[in-house]
Structure formats: structure tokens, C-alpha cells
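**Q** Predicted model and sequence follow; I will ask about them next.
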Amino acid sequence: MYQYSPFDRQFVQLRAQQFRDQLERWERGELTDEQLLPLRLQNGWYVQRYAPMARIAVPYGEISSEQLRMLAHIAREYDRPDQALLDSAQQTQDVLQASQPGLTLAAPPLKYGYGHFTTRTNVQFNWIPLSKAADVMDLLASVGMHGIQTSGNAIRNITCEALEGIAPDGIVDTRPFAEIMRQWSTLHPEFAFLPRKFKIAFNGSEEDRAATGWYDIGVQAVKNDAGELGFAVKVGGGMGRTPIIGSVVREFLPWNQLLNYTEAVIRAYNLYGRRDNKYKARIKIIVKAEGQQFIDQIEAEYRAIVEQDGAPHTISQAELDRVQASFVVPPLAAANLPSKTDTQSKPYQRWLAQNVRAHQRPELRVVTLSFKRVGWAPGDADADTLDALAQLADTFSAGEARLTHEQNLALPWVHASDLPALYEQAKALGLVQPNIGLLTDMIACPGGDFCALANARAIPIAAALTELYQDIDEVTDLGPIDLHISGCINSCGHHHSGHIGILGVDKDGKEWYQITLGGSDGSALSGAALPGKVVGPSFSAAEVPGVVEAVLTTYRDLRTSQAEHFVDTLRRVGHDPFKAAANGARLDAGHRTRQAAETASA
């Protein structure tokens, strides 16, 4: 993984010191809340429904065992709300739960002392007081971590697919390019106050596992007929209120022009971007409204940068070599630990088939640990688990791990001979559910349990569906299904790209949910990126599990064989049978509710 230079370390430490000074001035009354707002956001500090939320960047998902241990320390010592605050939050949760009769499985009690893995490879804490924020930033800086530009109208944490540099279908390892762009864009004045937030994703393999079509800029590695490396560039993707897939604006951009071209895109965005309406400020709205005119503006800006300015941001071979040298392959040695695991048992073989992937190096494997556990929200890891993950990384993966878009954690350097011992230790932590890529490997945002923007809660819905589909035989039989849940239209749970998407909406002050079907993130399984289609009016929380069950029963009835995946059956037969099943489930749920009410009154 990337090895921070003395300059990198000093930069992060100085930024933490600057933030401490800003907080102290605020506490003395020298800065107003309004003046502090952009300063804390630029360092990843929000104020959410109950308490501050800290968002910590994990660029391109890479994280070391040392960093995991620091996150565990922060979770244990700082992510601790005042008891009165926790009691108040729990009372609010209880009231919300009581407003949804029929949803028999309540959300777990509000927890603290843990981190949350997000879809964009950040780590979030939900209960750290602002009075402790500077202490936390100092601790993060000591291990090369920070929250710089994880919020605000700037270029956000830059992501890559989790298998960069190790995937068998890899074209090029794009992590060095992402790191060059991170260094270049951090605190760049052109990018400090954009019309709206701006997200960039890289994919270096033949299969798009980084969902590049859904980003403001999506960068896909390609090679031309001469074998030269370059990038296909997409612009204008995004979810939210208006889901749009990015448009390809360059089929082949020479790799050394990546920064010059990105600056051209941002210049055009700054020129056209609206600052009077945040709902129309994202670049996707401009691309949709202006079409070719906006793309022509990008090209004009690019020509000006190259021809008039002398292409000042051209990446030299020496610079690429310098950064690539920092992504050293760690010293690899098998742990050779004994194991009592029965490697012929069905649970182990299922885990091997579902959670273990091939590696560029034939003696190694990539192992994904599933953070979809009963009693926990998707992507949550408490302090003890974070410490245990650090130990697993040290023992089996040369001290390195990677956060994934699906809110799991992958170990990228595991010797095949160590798989039984790793399985045994991960099983003790409850992290070997053989469900990667299956229905219960769901994505979910924190929703209304924490987020002040949410219209509805996501965690109770995820919990109810996890409880409903505990039979791994059934989940395996259903095959690959992407289930994504968002608590509001901001789409942090990426519901638009789910084969089954669930969106929380407000209806007369109560929590309701829209169901979409047929979305795609652009992977080989799902096909070209596209948003799902709404199957009908919104459903109550109590109805959602039954609706999902009815949709999946319809799939089983209509598929030609077990080899025909859900999304393929949906595209073959169309939405109508699934829409009818969903609405039928609503009627059944209403009938059961009336029966229960009549029984209670009798």
C-alpha cells in the first residue's frame, strides 16, 4: 500500500493542528457556528440527528493494521455519547418503531464504540463530541489518516475498486494515479469551493467493479491498438434526485494527461455550475441540460490548458515512477498456522466459493470478510472487531486490508495454504457468512437512525430482511442479487443501482418505502450501469419484507433454471409480473393487519 513520505505526514499533522486552532477559536466565541461550518466540513465533521459524525477518508480503500488499531482506539475511547443523549436518542427510536405497527423486528438498540464502513470507503463515527474532535484528528494524523475533503463542495475521497493491482483481469493498477490526483486536488484553489460536491472513481480492470458510470468523473483504464495505456473518461454520473449515468467524453485519454483533462472538466463545471440551487448544482444536471455544448466546453478548456498554458499538470514518467514505488508489494510469507477446520465440510466449501477470489499471483487469494451480521447494521465494526481485524491482517495479509464498495473488508495477500486457519479465526468473529454478492450482502446507509437528512430508517429494514433470509441454502439458491437501501433521496445506500432498491420516503410525516427493480452498477453480472424502475406506490415498513419476498418468489417461478440470475429474468420477462407480486403482497399485508386488529378488539 502507499507509503507516506515525511512531507505527507507533516501535511496531515499540520492540517490537524490548523483544525484544532479553528475549534478553539470557535469555543472562545471568536468564530460563529456559521463560520465554523465550512471549516469542520472540510475536515469531515458533520452534525447529525443526535450528535456529531466524523467521516474519515480511506483513499482507494487501503488500510493498514496500524490504522485499524487506531480506529479501534478511537471507537473505544472517543465514540462514547453522554448517557442522557443516548437515552434521548433511544426514546426517539422507540417512538419511531411504535409508529410502524406490523414490523415485528425492531432495530437493535443504538450502539456506540464502533466505526461504520461506507460505500465510498470512508469510516464514520456517530457519537464523538466536537469538544474531542481535535484530539481525534491528532490521533488519526499520527497514522497518516484524516478527514480532509470527505465533505463540503470539493473533490471528495477518491475511490478505486477493491482489487486494484491484484485482480486477474487487471489492465493497470490505478491506485498510483488516484494517489497523484489526491495529492494534486487536495486544497487546490480551483476545487475548494465548487458548485457542489464532486466524486471521482478509478477502475483498472476489464470488469467495471468501481461503478464508474455513477460518478461525477469515472476513469476506466484502457489500452489502444498500439498497446499504449490511457483512460476512458465518463462525466456527469450521479444518483440522488435525478439518477444519471455518466457520458463518455473521451474514449482514450493518454495517461499523462489525466490531471490536465480533469482540470478542464472542473473549469467547465465552475463556469456552468449553478450556485443558486443545490438541487441543480451537480455536474450531472449540466451534462443533461447542455449536452454536447458542455462537452465542447470541456474540450475547449483542455485545449487552452495544453496549448496556451503549456499543459502544466502533465504527469511525468518520473512522477509516476515515484508514486508507483510507494505502492510496494509487502513481504509475503505464509503464516502456516495449524487448523482444525474440516476443509471438506459444506460451510467451509461454501465460504471458499463465495468469499474467496483468485489473485494475480497464483499462490495467493483475496478473502472478503462479511460485515452483514445479525444484530449489526451493514458495515458496522465495534472496537474489539477492529482490533481483531488488525490482527487478522497482520497474521494473514502482510498487515494490509481493503474496504470495499459493498461495506465489507477484504484481505488482499492471503496464501492459499492459510485459508483454513483464517476461516477458523474469522468464524470466531462472526465474519464468514458465505454471502458475498448474494441477497444478504446488502448495502445500507445509516438512515434515519442517525442522519438528519433521512426521511426513513434503513437499519430496521436491513435487519428485518437479514432475519427473514437466514437460511443460507435459500440465499444461495436465489443467486447473485444486489439489494441496496437508502434512507432518503440522497442515495448514500446506492438504491438506484440495486437489482432491488429500497428508498425511504416521507408520507404524511411517516416512514414509507419505494421499491425499484433492475438497477445496475456496471459490473459484468449486472451489465451496463442504469437506474432501477419503481414498481409501484410506496410501501409501509411492515410491508417491505413481504414485498421483497413476493418479488423473489416470482423470480423463482419465472426463471428458466437456477443458472438464470434474478436480473436476467427481470430483463427477459419485464417488470409487470414483479409489480403485480409486490402489490399483491401489500394487499396480503393489509389483510393480515386488519385480522390482527379485529382479534385484538375482540
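**A** The structure has been received and is ready for your questions. Residues are numbered from 1 along each chain as shown.
**Q** Please make it C-alpha for all contacts and neighbour counts, starting now.
**A** Noted.
**Q** Return the set of buried residues in the helix ranked longest in the chain.
**A** Secondary structure of the chain read by DSSP state H shows that its longest helix is helix 576-601. In terms of neighbour count (16 or more other CA atoms under 10 Å), helix 576-601 has its buried residues at 578-583, 585-586, 589.
**Q** Same question for stretch 220-239.
**A** Across stretch 220-239, burial judged by 16+ other CA under 10 Å covers 220-223, 229-239.
**Q** what does that stretch contact?
**A** With contacts defined as CA atoms under 8 Å, 6 or more residues apart in numbering, stretch 220-239 is touched by 171-172, 174, 202-205, 208, 212-219, 243-255, 258, 283-288, 490-491, 494, 496.
**Q** ok, second structure coming up, stack it against the first:
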Amino acid sequence: MYIYDQYDQTIIDERVAQFREQTTRFLNGELTNEEFLPLRLQNGLYVQRHAPMLRIAVPYGLISSKQMRAIADVTETYDKGYAHFSTRQNIQLNWPALESVPDILADLAKVQMHAVQTSGNCIRSTTSDQFAGVAKNEIEDPRPWAEIIRQWSTFHPEFAYLPRKFKIAVNGATDADRAAIRMHDIGVQLVKNDQGEVGFQILVGGGLGRTPILGEVIEEFLEQKHLLTYLDAIVRVYNLKGRRDNKYKARIKILVKAMGMDAFKALVLEQFNAIKDGEGTLTTQEIDRVKAHFKSPSYKTLSDSDAVVDQLKADNKGFNNWLTRNSQAHRQDGYVSVTLSFKKVGYAPGDATAKQIRATADLAEEFGFGEMRITHFQNVVLPDVEISKLPALWEACKKHGLATPTIGTLTDVICCPGGDFCALANAKSLPIAEQILAKFDDLDYLYELGDIDLNISGCMNACGHHHIGNIGVLGVDKRGEEFYQISLGGASGQDASVGKILGPSFKADDMGEIISKIIDVFVEKRTGEELFIDCVRRIGLDPFKERVYAKSN
């Protein structure tokens, strides 16, 4: 895990002092709302429906037990005792008082955390696979590369005021894309060339929002030393050519689509050729320096077979369900990664109480090496759990309400805060998630259905990533009433696709029943153990339309 040096700490401490002075001036009436707006956005502070919202950076989702405990302390001292894990692998506070935000940032700085570039028209926090570094079939750990990008992009003087926000994701696995790189402004995929050298495939022009577009490959194989200069060239072209007259058409995806990839790439190469061997070129020494922060922990020599665990799986259905759904194979024999579920009836998806946050930190130390990963699915991963310790971990997770065995199922819902909190939302998201969680509470039935991604957004900004949910739900406003539009066929992995709208929207009270009808069609039409996404792609939307829009007799 990357540890701040004296320069990192000084920069963050100085930023906190600067924002404290700016906040004081605003509260004293010396700065107008318009003047304070860019200053607060540079520090992750939004004005929401009921209170400010502070977005805290968790680079590529990696967080230590010490940092997690600091988050718990902050929620109790300055907020309402809970935090929210976001789809960007960050943490959000929904109720901080404006005058307390500098104190929050000062407390976070003590544990090497901040809110820099979590909002505003800049390069946002770089994201990656929640199983990075421990997953099987990885070319190599993508976290050092995400960290290199983070260091390059943080406070980059040329990219502090881009046409719109800008997001980069890095993936290292060969058999999965858990970072959704095709839906980012820039996607970075680790690859090997014919000589066995590790480099990068670069994608550009992806994104969600009002115009969801899959990114296209702009470079098939980029040498490691050129990573930053090539990214610099892409962002520089965007900064120069991106639209600033219309925020809805200001993302790089619109620029790439308007210009065409060939023309866009020509401009990138022009910029790249001018700087590729300059000061931004990565040296072996610099790459090794960053990689040294991500060395493997002291794994024991263990076997993947444990008689006690195997017997408990056979004897206890609950344990078997949890292990099947919430554990992931590990590259090291004798270990697995375990996902703690923050999806439970009665709670907003991704919300965690201070007590649960502290418990998570305790579990990371007792059953791992004190590190955790926040996932795009608003859960938390313990990356290094000894197989023999799984029964004890299961019992501990149950005690804290973190053992819901539904990872990857229909009720592992991705959901933005929606109209309950966000001033931009057209409709509430959380009540729809609650309906679905309550309606599909039969675990055996959920397991029979197999993997289904259901994503809910309260508006077209798509913070719930509804476009790439197998089932996507979008809140819309119809003459002051909240309605919900459904799309089917979206996916975020290696076979990424944008869902297609089913038809006219539905009232909030009908959503649970509508989702049930969609699932009924799937059950009737699937062949064998066919997944939902494969069934939709095979039969198309018409059977689903016929069922959900059928007139009652």
C-alpha cells in the first residue's frame, strides 16, 4: 500500500489549511456562492438536497484498517454515524456541516486521506479491480500503475480545469474486467506482446451519463515507459478540443465520436511524439519505486484443502451459501478473498454504520493483513483470508450483519443515493432498491436465477451505472411525479454493452412487480443454467415487453 512521504503529507496539510481559510471567508460573507463553488468542488464538497456531501478519495479502492477506523470516528464526530461506499470505490458523508468540513479533512490528513479531485472538472480518482494483486490470471498487479497515474494526475497544473470531469480505470486480469475500463474516459488494460513484454492496451472515449458510449481502442500496445506521456497527450487533446459551451456535450466521448477515432488519434500522436521521450517518460527506477509499495504480504505455505471447512460446507447450508457467493479464488494457495456484503433489507445499499466500519477494520486485521478494498458494487473485500479461518470469519460477519450471501445476485443491487439526498436526482433510488430486496428474499430462488446485475440511478448522471446493469433502472420526472425507466442487456465486463430501453416508464409502486415479471420471462425462456444477460441477448427485448406492458383483463 502506498505510504505518503514528507512531500505528500505537506501538500495535503497545506491544502487543508487553504480550504479552512476559504471556508471561513465564505461563512463570513467575503466569498459569494459563485466564488466558493470551484473551491469546495476542488475539495470534494457538494451541496445536496438536505446537507453538504463530502466525497473522500480512496485511490483504486485500497484502504487500511487505520484509515477505516478514522472514517468511523469522523462519522460519529461530524456526521450521523454512518458512511456510504460509492460505485467509484470512494467514501461519502451525507450530513456534514459546512463549517466542520475543514476539521474533517484535517482528521483525515492524519491518516493519509483526503478529498482532492473527487469532484470538479479534473482527473478524478483512478479506479481498478477490487481483487487487484490477489486475483488469479492477472498479467501483473495493476495497483502500482494506478498509483503512478494518481501521482501524475494529482494537482496536474495543465488539467485542473478540463471541459468536464475525467475518469481513468486500470485492469490487470486476463479473464475478467472488474474495473469496467470500457466505460471510462480512458481505460488501461495490461497486456503482453509477442515477446512476452508487459505493456498497455489503451481505450478512450467511454462513459455513461446522458450519452452512454463504450470506449474504443486507440493503442493496442504501449510500452511501459510511455504510459504517462501517452495519457498526457490524450488529455491534452481533450483539453484543447473538448467543448466548453455545453456541459452535456463536454465529455471526451462526445469529442471522439464527433471527430472519429482516426482523426482523434492523429492529434494524440502529434502531441505524443512531441513529449514521449521527455520528462514524463517513466524510468525503470521510478516504476520499481512505486511497485515496492505493493509487495506481497508474508503469506504462509498452506494447502487449498481444509477438512474442517469442507465438512462445514457439507453440513451447514448457510456457510456453504456464503462461501459460494462471497469468496473469490486467490492466487496464493491456502487463501481466498472474501466480500463483506453491505446490502441488507432496511439499509441503503452501500451504507455502513460506524460500528460496522470499525468491525470491518477489526476483521481485516484478525483475518488478513490490515487492508481492505471498496468495490464498485458498494461492498468491501478482505483480500487475504486463510481458508482455515473461514468458519470463524463467517461467524464474525454474521454478528455484524455483513454475511448476506448474495454477492452477484439480483439483490446485490448497485444504487445511487437518489432523490433522498441528491439535488440533481429526478427520483428516489433507495425505495426501489428496498422493494427489490424485500420481494426477492428467497435465497434458493436467487441462487437458481444465477448472476444478475441490477443497477439503479436517480437521474441521467448515472451514478448507479444503470446503463451497464443487466437490468437498469433510471428515475425520471413526469410532470412532477417520479417514474422509472427500465433497460435490459447492459454489462460492464469484457463483453461490455449498453442496455436498451424497454419502453415507457413505470410508477414507483409498480417497480417490484415489474421486476418480477421480467424475471418470470427469464425463468420461462432460459435454457439450462443460462445467465440472464445471455438470455436477453439471445431472445431480445420483445418477450419482456409483451409481459410487462400486457393489459390486465
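**A** Looks like it came in fine. Note that this is a predicted model, so its numbers are computed, not measured.
**Q** Superposing both, give me the TM-score.
**A** With the length set by TM-score structural alignment, normalised by the length of structure 2, the two chains reach a TM-score of 0.96; 545 aligned residues with a CA RMSD of 1.7 Å.
**Q** show me where the stretch 251-400 of structure 1 has strands.
**A** Secondary structure of the stretch 251-400 of structure 1 (DSSP state E, counting those that start in this stretch): strands at 356-358, 364-369, 380-382, 400-403.
**Q** matching residues in structure 2 for the first one?
**A** The reference is to strand 356-358 of structure 1. Strand 356-358 of structure 1 corresponds to residues 327-329 of structure 2 when matched by TM-score structural alignment.
**Q** Could you give the separation of the matching stretch from the chain centroid?
**A** Distance of stretch 327-329 of structure 2 from the chain centroid (CA atoms, centre = their mean, to the nearest Å) equals 19 Å.
**Q** Next: stretch 296-305 of structure 1.
**A** Worked out by CA atoms, centre = their mean, stretch 296-305 of structure 1 lies 32 Å from the chain centre.
**Q** next one: stretch 189-207 of structure 2
**A** Centroid separation between stretch 189-207 of structure 2 and its chain, computed with CA atoms, centre = their mean, is 21 Å.
**Q** Aligned against structure 2, show me the partner of residue 320 of structure 1.
**A** Residue 320 of structure 1 maps onto residue 287 in structure 2 when the alignment is built from TM-score structural alignment.
**Q** and what of residue 346 of structure 1?
**A** Taking TM-score structural alignment, the alignment pairs residue 346 of structure 1 with residue 317 from structure 2.
**Q** now swap in residue 493 of structure 1 and tell me
**A** Checking TM-score structural alignment: residue 493 of structure 1 goes with residue 464.
**Q** Equivalent analysis for residue 173 of structure 1, please.
**A** Per TM-score structural alignment, the equivalent position to residue 173 of structure 1 in structure 2 is residue 141.
**Q** I'd assumed residue 129 was in contact with its match.
**A** No - the criterion here is CA atoms under 8 Å, and residue 141 of structure 2 misses it with residue 129 at 9.7 Å.
**Q** Quick check: the match of residue 173 of structure 1 is in a strand.
**A** No - Residue 141 of structure 2: not assigned to a strand; according to DSSP: H, G, I helix; E, B strand; the rest coil it is coil.
**Q** got the contact list for it?
**A** Residue 141 of structure 2 makes contact with 132-134, 172 under the criterion CA under 8 Å, 6+ apart.
**Q** ok so, going back, how much space separates the match of residue 320 of structure 1 from residue 28 of structure 2?
**A** 46 Å (CA to CA, to the nearest Å).
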